[in-house]
Structure formats: structure tokens, C-alpha cells
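Participant: Fold the following.
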Amino acid sequence: MTTLEGLEASGHLVRIHVPLDGGEQVWRRLFGTPDFVKWLDEDLPQLVTTVVGGEISPFEQIDARFHEYVIGEHIQDDRRFKGLSWTPEYHVWEFKTLDIRVFGWAPSRDCFICAFGDMKDRIELMNAYGRYIAQTVYVRDNLPLDPPKFVASKDYDDVLSNAK
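Facilitator: Sure, this is the predicted structure:
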């Protein structure tokens, strides 16, 4: 078993760095699996918004959401960051934008591991929420992370603190 830092050093996890503006500091940590980071770097930039009149690309949407997360802004639960309540025992959370859903979990307060991302419309069309939840749990269970591997709560304040 190992820590997040050990998993990062071994290549099991990749720290997701978000560009900060002057005066901003990292408040929360964000990691991704290597497969997620590959999707983030290669697939996400190619996606096009499906929102009628949408001017912000899916890449820009995720960049903004991750920026909010990292600097410790309050993230409106249910609208932008949500514990998936229909499977509460799995403690899988999702980042939400107009076009994208990112599935993962909180191994500790103010830390999130991203496992999968996809277009919201595709997930809904394929009825794939259950599949992504199951895959996220599988990845988490097979990651050699010291226990506890996740925060066993659906309470925002147990998973996130706010810088402001």
C-alpha cells in the first residue's frame, strides 16, 4: 500500500496542474489516472459543445471547473460537483459542466482523483452512469492506496473545504 504521493511517483496517478492567476494559491489537490489524463490531453480538446449557442468549448468548461476546485472556491453542489446519490454506498462523485461529466472520488478532504470523463449527452444516450460508477469503483479498489481509499460521506463539507 502507498500514499497519493507514492502513487504519483510510481506513475499510478498524475497530478493535474491548473494555471493560476497572480495571487492565487493551490487550496485543493487534483489527480487523475494515466488513462484519464490521456483523455484530458488528447480527446477533450477535440470535443465540441452540444449546447445551442454555446460559446465555451468542453475543454474550456473543464479548465474553469478544475480551476474553481483547485483554488478552493465554493462549488455549488448538485450543479457543478455532485455525489452520485443513487449509489451512495460507492461514494463516487462527478464534476459537471454543460457538456462534460468527470467521475472520480475523494480519497481525503480537499483532494480528488479523476478516473473517467465523457460527454454528458453520450452518457445519457448510452445510459452509462452505472457503467462509469462501476468502473470508477473498480479503479479505486485496484489502486494500491493506503486505506481509507475514499471519504465515506456524501456531505459537501466532509469532502471539500472552501478557501473563502
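Participant: all contacts plus neighbour counts: C-alpha atoms, from now on.
Facilitator: Fine.
Participant: now the helices for the chain?
Facilitator: For the chain, the helices defined by DSSP state H occupy 4-10, 34-38, 58-71, 120-125, 129-142, 156-159.
Participant: And this one, please, so the two structures can be compared:
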Amino acid sequence: MARSQTLSNQICKLQELSVPYGGEVGPRLQGGLRLNHNMQYIACYGRNFEEARFDRAEVDPPLKRGYWRHIWVTREFSEKFEQELTRLSVGDPDSVPPIEQIWARIRFFSDGRKMVYPYDLRNLRPIGEGIWELKTLDVRLFGWFPFKDCFVIHAMADANVLHDEKNSDLWKPYVDLVSAYIRELGIPALNPILGAETQNVLSNRPQ
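Facilitator: Model (predicted):
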């Protein structure tokens, strides 16, 4: 998947600055990384991310205000991304292509825009067992939050197929797929935050 960067690069930047764990060196660091908001999970779980071989999704052009939240993708998702894109349909012929929808949603999420369930269903929705669905017009991205403001994507689906939100059976295969992957990882520190309250998994950038 394009525009991704391994966590090890971010760790190197922190080590070069010799920033103590939990410390603050201002609101933003290189690449928009906010130490006072995100440093703890990087310092504590960096090795877990490297062991899991996650790639970080970084938007281009960069966010003017820096990253408030972060999206990562599993290596398996990254390797199948191009192939999965070809299977997506477009419900509205006048809408932008799915790939542009995905990057627009990643930008919206990473920028810390307000996302509150159940009032903001068009963006983010819990579907069971700590698995969440990040939504665009034509795409559904499935993943989990191992820690607050950090979403890991492992699967993708055509939203025009999953149009009946009242039928939970349509989502069950994706819940099972992501849950099985998390179990196979065998890294307890990366288990999902459980529950359906957005305040448990993400924060909104102060306006």
C-alpha cells in the first residue's frame, strides 16, 4: 500500500532526540507526530508493531496541523490492497474512485475530525468483538483499536454489497476474519479495546 512508513523510522526519530518516556517536547515532531498524545504507545508498543509488521498510512500532502490519530495496515492487507481495489464497485457514477475515497477518509480520521457514535455513523461504527468499520461511500475498512487513536486495518469490502446494516450476518465474516488474525498474531499488547463507545477508542482534536 502506498504512502506507508514503518514504525521503526518513527522510533529512530524519538531516540535521536533522546526524549524521555512520557515526556513532552511541544505539540508536534517530524511528520506531525504529537509526542504529548502518541509517544506512550510508540515507546511501549514499538517492538510489538514491528513484530506484527504493520505499515503506517501517511497522507499526501501532509496534514497542516499534524497527525491527531494514526492508521496502520497489516502486511496481509497491504499485499492484497491493489487486488481488492479492482473488486470494488461505485454506487454513484459521479462519485470519486474508491481509492480517492479511502485516502480522503484516512485524512479525515488522522486529522482528528469529530467522530462520535452513534451520531456519526457515516464515518465509524463498531460491529462486534472490538472490531470497527471505517466507512466511505463505496468502501468499508475493517480493523481494530489496539490503543486509543490508533486504528489497524486488516480487511476491506464493497459497501454496495454491505448495504443492509440491519442484517448483522453480512458483517460477521469480517468480524471473524479480523478476530482470527488478532488471535494468530499472539501479541496480547495488540488485542482490541472492547466496547462500542468511541470515547474509549479515539479522541477528537479540540476545535
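Participant: Can you calculate the TM-score here?
Facilitator: After superposition, the two chains reach a TM-score (TM-score structural alignment, normalised by the length of the first structure) of 0.81; 156 aligned residues with a C-alpha RMSD of 2.4 Å.
Participant: sorry, back to before: mind putting the helices of the first structure into TSV with mean neighbour count and distance to Lys96 of the first structure?
Facilitator: Converted to TSV, the helices of the first structure look like this (neighbours: other C-alpha atoms under 10 Å; distance: least, C-alpha to C-alpha, whole Å):
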stretch	mean neighbour count	distance to Lys96 of the first structure
helix 4-10	15	24
helix 34-38	18	16
helix 58-71	19	8
helix 120-125	13	9
helix 129-142	16	13
helix 156-159	16	15
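Participant: need those in CSV with distance to Trp105 of the first structure, can you?
Facilitator: Output for these, formatted as CSV (distance: least, C-alpha to C-alpha, whole Å):
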stretch, distance to Trp105 of the first structure
helix 4-10, 13
helix 34-38, 13
helix 58-71, 14
helix 120-125, 18
helix 129-142, 8
helix 156-159, 9
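Participant: So which of these is nearest Cys114 of the first structure?
Facilitator: Ranking the helices of the first structure by proximity to Cys114 of the first structure (C-alpha to C-alpha) places helix 34-38 first, at 6.7 Å.
Participant: Give the aligned range of that closest one in the second structure.
Facilitator: Matched against the second structure by TM-score structural alignment, helix 34-38 of the first structure falls on residues 75-79.
Participant: which position in the second structure aligns with Asp141 of the first structure?
Facilitator: In the second structure, Asp141 of the first structure lands on Arg183 (TM-score structural alignment).
Participant: which residues does the residue nearest the centre of the first structure contact?
Facilitator: Central residue of the first structure (C-alpha atoms, centre = their mean): Cys114, 4.0 Å from the mean position. For Cys114 of the first structure, the contact set (C-alpha atoms under 8 Å, 6 or more residues apart in numbering) comprises 30-33, 36, 102-105.
Participant: List the members of those that persist in the second structure.
Facilitator: For the contacts of Cys114 of the first structure, the aligned pairs still in contact in the second structure (both residues aligned by TM-score structural alignment, their matches' C-alpha atoms under 8 Å) are 30-33, 36, 102-105.
Participant: Could you identify the residue of the second structure that aligns with the residue nearest to the centre of the first structure?
Facilitator: Checking TM-score structural alignment: Cys114 of the first structure goes with Ile153.
Participant: Not counting its neighbours along the chain, what's nearest that match?
Facilitator: Distance criterion C-alpha to C-alpha, 6 or more residues apart in numbering; nearest residue to Ile153 of the second structure, sequence neighbours excluded, is Gly143 at 4.2 Å.
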